[in-house]
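> Following is a predicted model, sequence given first.
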Amino acid sequence: MSKYFCVIRQSLTSKLLLSCTFILYLTLATTAIATYKSPPNPSSPRTPTGSNSSRTNECTGNEKTSLTVLAPFAYVGQTVSLQPTFAWFVPNSQSRDIEFSLYKYVNGKPHQIGKIPMQSSPGIMTFSLADKQISLAVGQRYLWQVALLCNPNHPSEDLIASAEIEVVAISPKLKNQISQTKEFWKRSDLYAEQGLWYDALTETLNNPQNKASILNLLAELSQLEKEASGKVTEPNHKQDLDQQVLRLQQIINAEQALK
């Protein structure tokens, strides 16, 4: 092999690598993915959270997925929004009545402050309190629940999933960073780094064209729930965490299949 040929091949290889690197940079720049971390010193749920949708009935639809709230179970998910957005996954394609309920803790017990009826649609559904002009309070913890009404004559067959949410004050630094950031993925990343699950997820859900960010957040949460399950000794809580890990993975697989 001649020296001249070697130089040409080296030059072409360098240009190819440079081109690939540039393309990769552009791809990452336009589809940046946040890394979600659990909040510092998170609160433990007061009420058992989870889902009863692991059982089989006419409402389950695809056996590989189930009704699932997109929220942490190992600890109470946090938000800095007074009108946060809630998200959950509906497995079946048939539209059914669904109820979103919100509870405020009073003297340690949940008291309902709102119930909103709606129609289900398959995949990820969202609901923002801004739609009903309902506001939460900083320093308060709430329980939220979605119920898929499978059989009006047999309420016991409803599929129910729930989680808790805590409203925390936003730090001046984060508030300033968010106000100066236009790109949704950068805002999502800022929220995710601070353990603000609901805010990070809301930013990604408001921009569904970047599905990679949504799926990555779910994968990050699934991994954190899995790690937490390995440290839990209470059997029921461990079971809830293991089921949530499985459900989140199933949702990721189902959403990837739609690409």
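On my side now, so go ahead.
> okay, CA-based contacts and neighbour counts for the rest of this
Will do.
> Would you map the strands across this protein?
With DSSP state E as the definition, the chain shows strands at residue ranges 50-51, 68-69, 77-79, 85-90, 97-106, 109-119, 123-128, 141-148, 159-167.
> Other residues contacting the third one?
Residues outside strand 77-79 that contact it (Cα atoms under 8 Å, 6 or more residues apart in numbering): 39, 42, 71, 164-168, 195-199.
> Take these and write them to TSV, including distance to Gln112.
Below are the contacts of strand 77-79 laid out as TSV (distance: Cα to Cα, whole Å):
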residue	distance to Gln112
Pro39	26
Pro42	24
Ala71	20
Glu164	13
Ile165	14
Glu166	16
Val167	17
Val168	21
Gly195	27
Leu196	24
Trp197	23
Tyr198	21
Asp199	23
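> Just the buried ones out of those, please.
Buried subset of the contacts of strand 77-79 (neighbour count, 16 or more other Cα atoms under 10 Å): 39, 71, 164-168, 195-199.
> Tell me the one of these nearest Cys6?
Sorting the buried ones among the contacts of strand 77-79 by distance to Cys6 puts Gly195 at the head of the list, at 51.9 Å, by Cα to Cα.
> still on that earlier bit, any idea which of the strands of the chain gets closest to Thr13?
Ranking the strands of the chain by distance to Thr13, with Cα to Cα as the measure, places strand 123-128 first at 44.1 Å.
> buried set for that closest one?
Within strand 123-128, the residues that count as buried by 16+ other Cα under 10 Å are 123-124.
> Next, the buried residues of stretch 88-103.
For stretch 88-103, by 16+ other Cα under 10 Å, it's 88-92, 96, 98-103.
> Next, work out how far apart the closest residue to Leu82 other than its chain neighbours and Ala130 are.
Counting by Cα to Cα, 6 or more residues apart in numbering, Leu82 lies nearest to Leu136, which is 4.8 Å off, once chain neighbours are set aside. Summarising the geometry, the distance separating Leu136 from Ala130, computed by Cα to Cα, to the nearest Å, is 10 Å.
> A further structure is provided below for comparison with the first:
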Amino acid sequence: MTPLLRCTLLLVTLLAVPICVIEQSVAGLSPEVPRPRQINPIALGNTDSLGSGNRLKCGYVKDMKYAPPPTKAPDGANRVAVEEPLNRCGGARTVDGRFAVAILPSSGFSQTLAEYPTFLIYMPFTSVQEGIFSLSTSPNSYPYYQARAQLTGNRGIIRFQLPSSAPNLVAGKKYFWQFRFSAVTNESENQLLVIRGQIQRINASATLQNQLAIAAPRQKAAIYANNGIWQDALTTLAQLKCANPGDQGIASDWSSLLQQVELKELAMEPIIGVTVQPDKKITTKKTPNSTGPGPTSCPLYLK
């Protein structure tokens, strides 16, 4: 062994011993310094483009990925406006070939945590001044709640919330909703059209409640989508989009969500808030389990 190598080994030995002694001494005389808590992300996702405001306190926001609940598509739902009563296949179009369509998955079914959810419908018919919204417990039962929505006559996605004066949605129950209106179409100057959907209110699990409690609004939208709660994911993003029209991240999330239900072409359409007023012709005191005589004509539905 050369003298240089011996010196090197000796130096390493002398340096290593004190370090070990110091570490043992500190461990024995001082309280242990807490290590940083390991963060378990709520989900893995690419957050580089989300900005500093999109980090959760305990992880990162999920990707805007809608996971449909394992529920059979309901009979009696059609997200595209069709003639009422339906006597042909396909939806009614505007003169320039556009359809009115509820912003829903193609099944026409959605879930919500809200007692008074918000509904969004793309309305391309500028001739429509009023629409009638109703709730019932089955496709052919008499509606237990009905309200009138005053439209602006502008093309875009109309947004309205079930008023607090209406009977609240009960957790675990499914409801059928309808939106009827008359419009000038490519076939008629006064055609009665209807959109039908089904909505279910559910309860949030303890885990979901904890995730939502620490999430900013944009993260909440992603969490709703990941858990199959379409109506709340859509509503949250719509609110953010209206409040932050120049935010490219929110616009990207909005476009991504609509693309997943084959409605990406509507991503650039304006969102128009409208109000609804209870229809005096129908009582709101009926319970959701009550049924009336049924519609005057038994409607058929698109599958």
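Thanks, I have it. In this text the structure is predicted, and so the values were computed from the model without any measurement.
> that older thread, common neighbours of Leu136 and Ala130 of the first structure, please.
Taking Cα under 8 Å, 6+ apart as the contact rule, Leu136 of the first structure and Ala130 both touch Gln83.
> ok, these two, which is more surrounded?
With other Cα atoms under 10 Å as the criterion, Leu136 of the first structure and Ala130 differ in neighbour count, and Leu136 comes out ahead with 17 against 12.
> Under the alignment, what does the more buried one map to in the second structure?
Structural alignment places Leu136 of the first structure opposite Leu169 in the second structure (criterion: TM-score structural alignment).
> you'd agree its match is up against Thr118?
No - in this structure, Leu169 of the second structure is not within contact of Thr118 by Cα atoms under 8 Å, at 11.9 Å.
> Which residue range of the second structure does stretch 157-177 of the first structure align onto?
For stretch 157-177 of the first structure, the matching stretch in the second structure spans residues 191-211, with TM-score structural alignment as the criterion.
> Nearest the middle, which residue of the second structure would you pick?
Ala233 (2.1 Å; Cα atoms, centre = their mean).
> Now check the second structure for the residue matching Val69 of the first structure.
When the two structures are superposed using TM-score structural alignment, Val69 of the first structure falls opposite Ala102 in the second structure.
> With adjacent residues omitted, what lies nearest to that match?
The shortest distance from Ala102 of the second structure to any residue that is not its chain neighbour, by Cα to Cα, 6+ apart, is 4.2 Å, and that residue is Ile121.
> Tell me the counterpart of that neighbour in the first structure.
The alignment partner of Ile121 of the second structure in the first structure, by TM-score structural alignment, is Trp88.
> I figured that match was touching Ser66, is that so?
No - counting by Cα under 8 Å, Trp88 of the first structure stays clear of Ser66, with 10.1 Å between them.
> count of residues packed around Asp131 of the first structure?
Per other Cα under 10 Å, the neighbour tally for Asp131 of the first structure reads 9.
> And it, how far from Pro84 of the first structure?
Distance from Asp131 of the first structure to Pro84 of the first structure, by Cα to Cα: 10 Å.
> quick revisit: give the aligned equivalent of the residue nearest to the centre of the second structure in the first structure.
Counting by TM-score structural alignment, the partner of Ala233 of the second structure is Ala200.
> what's the single longest helix in the first structure?
Once the first structure is assigned using DSSP state H, the helix that runs over the most residues is helix 3-30.
> so how far is that one off the chain centroid?
Once both centres are worked out by Cα atoms, centre = their mean, to the nearest Å, helix 3-30 of the first structure turns out to sit 38 Å from its chain's centre.
> elements contacting that helix?
If you count contacts as 3 or more Cα pairs under 8 Å, 6 or more residues apart in numbering; DSSP states H and E, helix 3-30 of the first structure packs onto no helix or strand.
> got the contact list for Gln260 of the second structure?
In this structure, Gln260 of the second structure makes contact with 65-66, judged by Cα under 8 Å, 6+ apart.
> Roughly how far does the aligned partner of it in the first structure sit from Asp240 of the first structure?
With the correspondence set by TM-score structural alignment, Gln260 of the second structure lines up against Glu220 in the first structure. Glu220 of the first structure sits 17 Å away from Asp240 of the first structure, taking Cα to Cα as the criterion.
> ok, now Leu129 of the first structure?
When Leu129 of the first structure is compared with Asp240 of the first structure (using Cα to Cα), they lie 27 Å apart.
> So the two - more neighbours on which side?
Here Leu129 of the first structure and Asp240 are set side by side on neighbour count (other Cα under 10 Å), and the busier one is Asp240, at 20 against 16.
> Wait, that one touches Ser54, no?
No - with contacts counted by Cα under 8 Å, Asp240 of the first structure stays clear of Ser54, the gap being 10.5 Å.
> if we can go back for a sec, reformat the strands of the first structure as JSON lines; add distance to Ile251 of the first structure.
Below are the strands of the first structure laid out as JSON lines (distance: least, Cα to Cα, whole Å):
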{"stretch": "strand 50-51", "distance to Ile251 of the first structure": "14"}
{"stretch": "strand 68-69", "distance to Ile251 of the first structure": "9"}
{"stretch": "strand 77-79", "distance to Ile251 of the first structure": "19"}
{"stretch": "strand 85-90", "distance to Ile251 of the first structure": "8"}
{"stretch": "strand 97-106", "distance to Ile251 of the first structure": "19"}
{"stretch": "strand 109-119", "distance to Ile251 of the first structure": "20"}
{"stretch": "strand 123-128", "distance to Ile251 of the first structure": "8"}
{"stretch": "strand 141-148", "distance to Ile251 of the first structure": "17"}
{"stretch": "strand 159-167", "distance to Ile251 of the first structure": "15"}
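> Out of those strands, which gets nearest to Lys173 of the first structure?
strand 77-79 (15.7 Å).
> which one in the first structure is aligned with Lys72 of the second structure?
Mapped onto the first structure by TM-score structural alignment, Lys72 of the second structure lines up with Ser43.
> Following the host helix or strand of Cys7 of the second structure in sequence, what is the next regular element?
Using DSSP states H and E, Cys7 of the second structure sits within helix 3-29. Past helix 3-29 of the second structure, heading to the C-terminal end, the next element that is a helix or strand (DSSP H and E) is strand 55-56.
> Contacts for that following strand next, please.
If you take Cα under 8 Å, 6+ apart as the criterion, strand 55-56 of the second structure is touched by 47, 61, 214-216, 219.
> Of those residues, keep whichever come out buried.
When burial is judged by neighbour count using 16+ other Cα under 10 Å, the buried members of these are 61, 215, 219.
> I'd like the distance between whatever residue of the first structure lines up with the last one and Asn216 of the first structure.
I take that to be Gln219 of the second structure. Alignment of Gln219 of the second structure against the first structure is given by TM-score structural alignment, with Lys186 as its counterpart. As for Lys186 of the first structure, its distance to Asn216 of the first structure is 14 Å (criterion: Cα to Cα).
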